[in-house]
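In: Sequence plus predicted model, see below.
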Amino acid sequence: MLDLTQINQDFADKRPKDLIKYAIENHGKIAVSFSGAEDVILVDMATKIDPNVQVFCLDTGRLHAETYQFIEKVRKHYNIQIELMSPEQAALEAFSKEKGLFSFYEDGHKECCGVRKIAPLKRKLTTLDAWITGQRKDQSPGTRTEIALCEEDNFPGVGEVLYKYNPLANWTSAQVWEYIKIFDVPFNELHNQGYISIGCEPCTRPVLPNQHEREGRWWWEGGDHKECGLHAGNIIGKG
């Protein structure tokens, strides 16, 4: 078992790539979660440490065309394999048959995310000891303010001890974009169209000036808890 308190203290004033290096060196089965947005920084840092590091991305089947093009750009830019985790076909067909293609506008996004995101992620996590994510505290004031650099991930249904590393937890959006510009990191063209937080096409829209980035996600739903459940600590009202 890792001493999480000690790890978080040791890396509190270190660079994200130092934590990524530690994570890769201390876990035999670890992967970078790449969402097709700003966390391509993780890919940039991790592949400089280990060119063969596992990278995976959730392909919900409802991403923007620009996001699919971006994933391919990243694959070629870093000369890596990106494992696309897709929904289980039978479950997706049953869900679509019963609820249609846009049920989330009527009864919320959680059920659709469960089929298209949570189940594929769970399938991947059961093969890992740890994963590296791009979560940041400034992304969602209602749910992510307590993110630790390293934490035990009690992801529902995974079972074994799983560790989650959040190297960018203390970074701001401004720091992310400074890194992207300095190191000429590829980015999703949707960012040039006013998109900040990018998810599935039907559930994402550009934000207005001075709006928080999460206001572009599931905008038809009220409340501040704009999460899909990918991160166990962010699942609101689970059970």
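Out: Perfect, I can see it now.
In: CA atoms for contacts and neighbours, from now on please.
Out: Will do.
In: Nearest spatial neighbour of the residue nearest the centre of the chain, chain-adjacent residues omitted?
Out: Among the residues of the chain, the one closest to the centroid is S35, at 4.9 Å (C-alpha atoms, centre = their mean). Leaving aside its chain neighbours, S35 sits nearest to C57 (5.6 Å; criterion: C-alpha to C-alpha, 6 or more residues apart in numbering).
In: Make sure I have this right: the one you found is in a strand.
Out: Yes. C57 forms part of a strand when assessed by DSSP: H, G, I helix; E, B strand; the rest coil.
In: Could you measure from it over to G36?
Out: Distance, C57 to G36, using C-alpha to C-alpha, to the nearest Å: 7 Å.
In: okay, these two: which has more neighbours?
Out: Using other C-alpha atoms under 10 Å, the more surrounded residue of C57 and G36 is G36, with 23 against 19.
In: residues touching the residue nearest to S35, list them.
Out: 33-36, 82-85 (C-alpha atoms under 8 Å, 6 or more residues apart in numbering).
In: And the strands in this protein?
Out: Assigned by DSSP state E, the chain shows strands spanning 30-33, 54-58, 83-85, 130-132, 150-152, 163-165.
In: mind checking how far stretch 75-90 is from the chain centre?
Out: Put simply, stretch 75-90 sits 14 Å off its chain's centre (C-alpha atoms, centre = their mean, to the nearest Å).
In: What of stretch 49-58?
Out: That offset, for stretch 49-58, works out to 14 Å (C-alpha atoms, centre = their mean).
In: dropping in the other structure now:
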Amino acid sequence: MTREEISELNKKFLNAGPIEVISYFLEKYDDKIALASSLGAEDQVLTQMILSVNNNARIFTLDTGRLFPETYDLIDRTNKRYKTKLEVYFPKSENVQKMVVQKGINLFYDSIENRKECCYNRKLEPLKRAFEGLDAWICGLRADQSVTRTDIQIVEWDENNNILKINPLANWSEKDVWDYIKENGIPYNPLHDKDFPSIGCQPCTRAVLEGEDIRAGRWYWENPDTKECGLHKK
């Protein structure tokens, strides 16, 4: 898809609601599009919206092997609530084993390079496998989530994966997300009620303090401008 075509799509959906965006792309790409869910609040909203449009739509998640118990429980609750089965992708055991033997089980605390290597083995490599056969993916990015996400658009080209990327909630606020969750009784991670607005791997996530940015608890030992694992790098 050309830049001009993407620009036209962003103009088309400038004032559109998320379900309108989702409906358009689910119809356009059929089984060649999927939601990549982290089980966060935004992705739980998108799960409900997507399955309300097409209950056979693909939704997958990545099990890094270091998730919170509450996250695993949410996978089960989501499947039961919506009578679906989230596809779960795992890291390649040989890659993780080699990394841990060479650099230690908690290598990510030692350097940004180590942390990115861990993110690659546990998240990016499985994501590439999940993308096989897809022409587009949906994710829950919002512009006000962090300093690394302020310029996101509803429709983008993911150069890393050579695939179209759809952000239906790009213009939503945190309040919009939680209002929708409450209005629709959507299951969510109970850690959100314990000051965890953004939840990833257990050793790399902490609760945020009053006044902190909502992503301050992710890779909390790093500077704000490095706090991405690579999934959403343009």
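Out: Received it, and whenever you're ready, just let me know what you need. In this text, all values refer to a predicted model and were calculated from it rather than measured experimentally.
In: just to revisit the earlier point, quick one: whichever residue in the second structure pairs up with the residue nearest to S35 of the first structure and D110 of the second structure, what's the gap?
Out: For C57 of the first structure, the aligned position in the second structure is occupied by T61, per TM-score structural alignment. Going from T61 of the second structure to D110 of the second structure by C-alpha to C-alpha gives 27 Å.
In: Also Y24 of the second structure?
Out: From Y24 of the second structure to D110 of the second structure the distance is 44 Å (C-alpha to C-alpha).
In: repeat for N79 of the second structure
Out: N79 of the second structure sits 37 Å away from D110 of the second structure, taking C-alpha to C-alpha as the criterion.
In: ok, now N56 of the second structure?
Out: According to C-alpha to C-alpha, N56 of the second structure and D110 of the second structure sit 43 Å apart.
In: so N79 of the second structure touches E87, yeah?
Out: No. Between N79 of the second structure and E87 there is no contact under C-alpha atoms under 8 Å: 10.2 Å.
In: and among the strands of the first structure, the most buried is which?
Out: Most buried of those by mean neighbour count (mean count of other C-alpha atoms under 10 Å) is strand 130-132; its value is a mean of 26.
In: Centre of the chain to that strand, how far?
Out: Using C-alpha atoms, centre = their mean, the offset of strand 130-132 of the first structure from its chain centre is 11 Å.
In: Mind telling me what I105 of the second structure corresponds to in the first structure?
Out: Structural alignment (TM-score structural alignment) places I105 of the second structure against L101 in the first structure.
In: ugh, wrong one, L127 of the second structure
Out: Match for L127 of the second structure (TM-score structural alignment): L121.
In: The second structure: which residue goes with the residue nearest to the centre of the first structure?
Out: Using TM-score structural alignment, the equivalent of S35 of the first structure in the second structure is S38.
In: surely its match meets I59?
Out: No. Taking contacts as C-alpha under 8 Å, S38 of the second structure lies outside contact range of I59: 10.3 Å.
In: if we can go back for a sec, the match of C57 of the first structure and I186 of the second structure, how far apart?
Out: 17 Å.
In: repeat for V101 of the second structure
Out: In terms of C-alpha to C-alpha, V101 of the second structure sits 40 Å off from I186 of the second structure.
In: Neighbour count: those two, which is higher?
Out: Neighbours per residue (other C-alpha under 10 Å) separate V101 of the second structure from I186, with I186 holding more: 17 against 9.
In: wait, what's in contact with that one?
Out: With C-alpha under 8 Å, 6+ apart, I186 of the second structure has these contacts: 44-45, 48.
In: Closest to H192 of the second structure out of those residues?
Out: Q44 (12.3 Å; C-alpha to C-alpha).
In: Quick check: the closest one vs L35 of the second structure, distance?
Out: Counting by C-alpha to C-alpha - Q44 of the second structure and L35 of the second structure are separated by 10 Å.
In: With N167 of the second structure instead?
Out: Relative to L35 of the second structure, and taking C-alpha to C-alpha, N167 of the second structure is found at 10 Å.
In: Which residues are in contact with L107 of the second structure?
Out: L107 of the second structure neighbours (C-alpha under 8 Å, 6+ apart): 100, 114-115, 118.
In: Go through the residues you listed and give me the one with the most neighbours.
Out: In terms of neighbour count, C118 stands highest of the contacts of L107 of the second structure at 23 neighbours, by other C-alpha under 10 Å.
In: Let me know how buried I180 of the first structure is, in neighbour terms.
Out: For I180 of the first structure, the tally of surrounding residues (other C-alpha under 10 Å) stands at 18.
In: for it, what are its contacts?
Out: Counting by C-alpha under 8 Å, 6+ apart, I180 of the first structure makes contact with 41, 186-187.
In: Looking at the residues you listed, which are in helices?
Out: Members of these lying in helices (criterion: DSSP state H): I41.
In: between the contacts of I180 of the first structure, which is closest to R15 of the first structure?
Out: Nearest member of the contacts of I180 of the first structure to R15 of the first structure, counting by C-alpha to C-alpha, is I41, at 12.6 Å.
In: All the helices of the first structure, residue numbers only.
Out: Ranges of helices within the first structure are 4-10, 16-26, 40-49, 65-78, 89-99, 104-107, 110-113, 119-125, 173-182, based on DSSP H.
In: rewinding a little: the residue nearest to the centre of the first structure contacts L58, doesn't it?
Out: Yes. Using C-alpha under 8 Å, S35 of the first structure makes contact with L58 at a distance of 6.8 Å.
In: and the closest residue to R115 of the second structure other than its chain neighbours, what is it in contact with?
Out: Once flanking residues are discounted, R115 of the second structure sits nearest to F108: 3.8 Å by C-alpha to C-alpha, 6+ apart. Going by C-alpha under 8 Å, 6+ apart, F108 of the second structure touches 114-116, 118.
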